[in-house]
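Asks: quick one: sequence and predicted model below, then my questions.
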Amino acid sequence: MLILGMVVIGMTSVVALGSVALEDTERQSTLERAEQSMAQFDSRAAQVALGAESLQELSLGHSSGNYQVVEGEGTITVTHVNHDGDDSDGDDDKTDDGNYDDDEDIYSGPLGAVVYQNGDTEIAYQGGGVWRHQDGNTQMVSPPEFHYEGSTLTLPVVTVTGEDSASGSPTAVVERATSTETIYPNSNTDYVDNSTKQYTNPASNGQIIVTIQSEYYQGWEEYFNSRTEGSVIDVDHGAETVTAELITLGHQGEFNLPSEDNPFQVRGLEPSMQDGDGLKDLAVTLRPIDRTQDHFSSLDWSMYVHSGGQEMEINLKMQGSGGCGDAADLTIYYHDGGETYQGWHAENAYTVDCSGSTPKIELDLIGDSTPSMNYESVTASNLVASNPNSISLQDPVVFDHFEGDNADVTYTVGSDASADLIIRHYFNHFAPTFDLRSTDGNHGNSVNEPSSNGNNIIYTGSDVITYLHVSENEVKVRFE
């Protein structure tokens, strides 16, 4: 009897455990089939939403779960943050003070979803993507209709409408609800607070912010982090939102001379030494505060970048009395945060020009006519914003990817190189985005920042949004 009882108990346990395992296997198989069905549904819905077909039908196969159209599930908002590049004090210096001065919601609307539910697991189609939601977490099964390649963001927003539900072996019917509406670019639409700026490409200034509010926000976060060049800047688990930032190319052309408090932001610079790529033009015109005979008598002016432990400074220091025809020395300094620095110096690099109504010094820093500079030690007296006195000159120093041949070039003390090449090389170290500032070492008869116009910057961009394409594509889903 004892042996018989043990056999019965063993058989019962085997049957019970086997039944549970079988149920788990069958459920997992059902969920995998549902994922495949949803992936096929995704493909058919895209044909309708993006204009190839007006109606598509798809048999979803037999399932023990339930399908439902959830109209209004989730929202998407596309915002052009600080679209005019101004700061809040209204001085039009093309910088962002960090408070998102002028923001425009280019698009905001519901996404909707088609959801398959089986127990505590959901397989959902939303925004042109398929998501698996289980145990409070969401994973991406297939990516949404969100394409960020090179400098172009293509975002056909797919909106699902309907109120139907089904189980068993339903057939999903997808039909176009409305014609595709082009949101951006659209020359007939003005920015709300700037009637002279239309929704046209190339998009410039500020950032493009995409915010998703959805039960499946974690899957969207996974997509932004793994499949795009954008960066997730905020995840709010309580509100079920994820926000991704895609930067636009910074201001090009003429710009006001920056100061320490109001820097000029270089945004999206492509790090390149190829001809025609990367930094293509940088010109600065300096004018004196006092227009006496000694126009630039105490000139000690620097334009600099300090970012992430790195320092670069371009200094111009007057050697004569500062009158017409007198010359100023040029110094370029770079420090990567380590125990050594790199220093360049050119005597009599630029002269005071009095040919016009106002004395000026024109610094053409990029191009074939830039001065030749010598690799040598510099001191704090050659600079304003940096201090190399406690560190030593790096010798030798290697510039990589020199010009177009991808070869490395080594410089030692006494070597020569053009200011054009040196500045482009160091700017690459800070790319793609950094702040340019300027300051005076002497606060007497030096640079008059407001009147120092004639400044120009041109550069090619990478990892930025230059062309933006946003459209609304509404489909209606029902089951038969």
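Replies: That came through, no problem.
Asks: from here on, contacts and neighbour counts on C-alpha atoms
Replies: Fine.
Asks: quick one, helices of the stretch 301-450 of the chain?
Replies: Secondary structure of the stretch 301-450 of the chain (DSSP state H, counting those that start in this stretch): helices at 419-430.
Asks: which SSE is the residue nearest the centre of the chain in?
Replies: Nearest to the geometric centre of the chain sits residue 247, at 3.1 Å (CA atoms, centre = their mean). Element membership for residue 247, per DSSP states H and E: strand 241-247.
Asks: how much space between residue 183 and residue 429?
Replies: As judged by CA to CA, to the nearest Å, residue 183 and residue 429 stand 37 Å apart.
Asks: more crowded one of these two?
Replies: residue 183 (19 against 15; other CA atoms under 10 Å).
Asks: check the gap between residue 235 and residue 49 for me.
Replies: 29 Å.
Asks: compare the two (neighbour count), which wins?
Replies: residue 49 (30 against 17).
Asks: the closest residue to the more buried one other than its chain neighbours: what's it in contact with?
Replies: Nearest non-adjacent residue to residue 49, counting by CA to CA, 6 or more residues apart in numbering: residue 473, 5.4 Å away. By CA atoms under 8 Å, 6 or more residues apart in numbering, the residues touching residue 473 are 49, 50, 156, 157, 158, 159, 178, 179, 180, 181.
Asks: at 6 Å instead, please
Replies: 49, 157, 158, 180 (CA atoms under 6 Å, 6 or more residues apart in numbering).
Asks: show me the residues you listed that map onto helices.
Replies: Among the contacts of residue 473, the ones falling in helices (DSSP state H) are residue 49.
Asks: let's have the contacts of residue 473 in CSV, adding distance to residue 117.
Replies: Below are those laid out as CSV (distance: CA to CA, whole Å):
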residue, distance to residue 117
49, 24
157, 24
158, 21
180, 30
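Asks: another one to put next to it:
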Amino acid sequence: MINKKFLSSEDAVSEVVDFVTILGLLVLSIGLIGVAGYPIVKNAQEANHIENTKQSFIVLANNVNKVVMGQAPSQNVELKMYGGSLSVTGSSTINITAINSTNENITLVDRQMRSIESVVGETIVAYEGTGVWVRYPNGNTILVSKPLISNQSNMLVIPIVAIGGTSSVGGSGMSRVTAKGIPKVSVYKNVSNIIVTINSTYSKGWENYFTNVNAWSPCDPDECTAKLEMENIDVYIINIQLDTEVE
């Protein structure tokens, strides 16, 4: 009798309504957390993938630069991909001029460089000109690993890396970059007023690099043209055609 009275009472109805209300609020809360939290988790995951790719490209640069500097005939480097692409691409160029001992304007280098690029989301991590650069969706470009340009004791050394190949892979998992080549050195004695002009997707990064290196003047706006206003120095240009393949 007591149980029947309770089940038919207003208290029983109230408890059922309260339970349904709480359950509904719980389901709604979980849904809202899922909707609001997913972008946060996704962004954090992508940031982690970008950081991992940056570190991998530093290792890539250290190894490939051994070929550039004649310390190894070839190098193989494995890289992890996160659903984007890895490719040999680009059309960047470098031009270097100077004034020789007879006061003539001479061209030391006028060559295409190109790059090895990994795309993670809308961010690009690249090896170009012996350095590593990161270009974000807003166009901002940062330097991750400095190019091997050296200026000391009136001797300027500039490696010029022309990256050959057109291979590309996409997806997730491990990939491999193979690079080989033989460097050749050209020497220009007793020259002055070195001007380096770089046309690249990563020009802003190059601009920041030259701005923070002693003796170089900042790049001009909209184009990375850096000047080394020193006289009677020796310039060593390390030229290499880097045969590159990604797989």
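Replies: Looks like it arrived, so ask away. Remember, predicted model here, so these are calculated numbers, not experimental data.
Asks: any idea what the TM-score is?
Replies: TM-score for the superposed chains, counting by TM-score structural alignment, normalised by the length of structure 2: 0.84, backed by 225 aligned residues with a CA RMSD of 1.9 Å.
Asks: just curious, which of the contacts of residue 473 of structure 1 is nearest to residue 28 of structure 1?
Replies: residue 158 (29.0 Å; CA to CA).
Asks: since we're on the aligned residue in structure 2 for that closest one, how many residues are nearby?
Replies: The equivalent of residue 158 of structure 1 in structure 2 is residue 161 (alignment by TM-score structural alignment). Residues within reach of residue 161 of structure 2, counting by other CA under 10 Å, total 24.
Asks: likewise for residue 115 of structure 2?
Replies: 28.
Asks: skipping its backbone neighbours, what lies nearest the aligned residue in structure 1 for it in space?
Replies: Mapped onto structure 1 by TM-score structural alignment, residue 115 of structure 2 lines up with residue 113. Spatial nearest neighbour of residue 113 of structure 1, chain neighbours left out: residue 126 (4.7 Å); criterion: CA to CA, 6+ apart.
Asks: ok, now residue 225 of structure 2?
Replies: Using CA to CA, 6+ apart, the closest residue to residue 225 of structure 2 is residue 197 (4.2 Å).
Asks: can you count the residues close to that neighbour?
Replies: 21.
Asks: contacting residues around it?
Replies: Counted by CA under 6 Å, 6+ apart, residue 197 of structure 2 has contacts 94, 95, 224, 225.
Asks: nearest to residue 189 of structure 2, of these?
Replies: Of the contacts of residue 197 of structure 2, the one sitting nearest to residue 189 of structure 2 (CA to CA) turns out to be residue 95, at 18.1 Å.
Asks: what residues are up against residue 191 of structure 1?
Replies: 197, 198.
Asks: cool, residue 131 of structure 2 as well?
Replies: By CA under 6 Å, 6+ apart, the neighbours of residue 131 of structure 2 are 145, 146, 147.
Asks: where's residue 22 of structure 2 relative to residue 35 of structure 2, distance?
Replies: 20 Å.
Asks: actually residue 118 of structure 2, not the one I typed
Replies: For residue 118 of structure 2, the distance to residue 35 of structure 2 - CA to CA - is 30 Å.
Asks: of those two, who's got more company?
Replies: Neighbour count, other CA under 10 Å: between residue 118 of structure 2 and residue 35, residue 118 has more, with 28 against 11.
Asks: so the more buried one belongs to a strand, correct?
Replies: Yes - if the criterion is DSSP: H, G, I helix; E, B strand; the rest coil, then residue 118 of structure 2 is within a strand.
Asks: where exactly do the strands run in structure 2?
Replies: 74-89, 93-99, 105-112, 115-120, 123-128, 131-135, 141-145, 150-152, 155-164, 168-180, 184-199, 224-228, 233-246 (DSSP state E).
Asks: residue 59 of structure 2: which of those is closest?
Replies: Nearest to residue 59 of structure 2, of the strands of structure 2 and by CA to CA, is strand 74-89 at 8.0 Å.
Asks: from the chain's centre, how far out does that closest one sit?
Replies: 12 Å (CA atoms, centre = their mean, to the nearest Å).
Asks: angle of that strand against strand 155-164?
Replies: Per axes from the mean of the first three to the mean of the last three CA atoms, to 10 degrees, the angle that strand 74-89 of structure 2 makes with strand 155-164 is 70 degrees.
Asks: list the buried residues for strand 74-89 of structure 2?
Replies: 74-82, 84-89 (16 or more other CA atoms under 10 Å).
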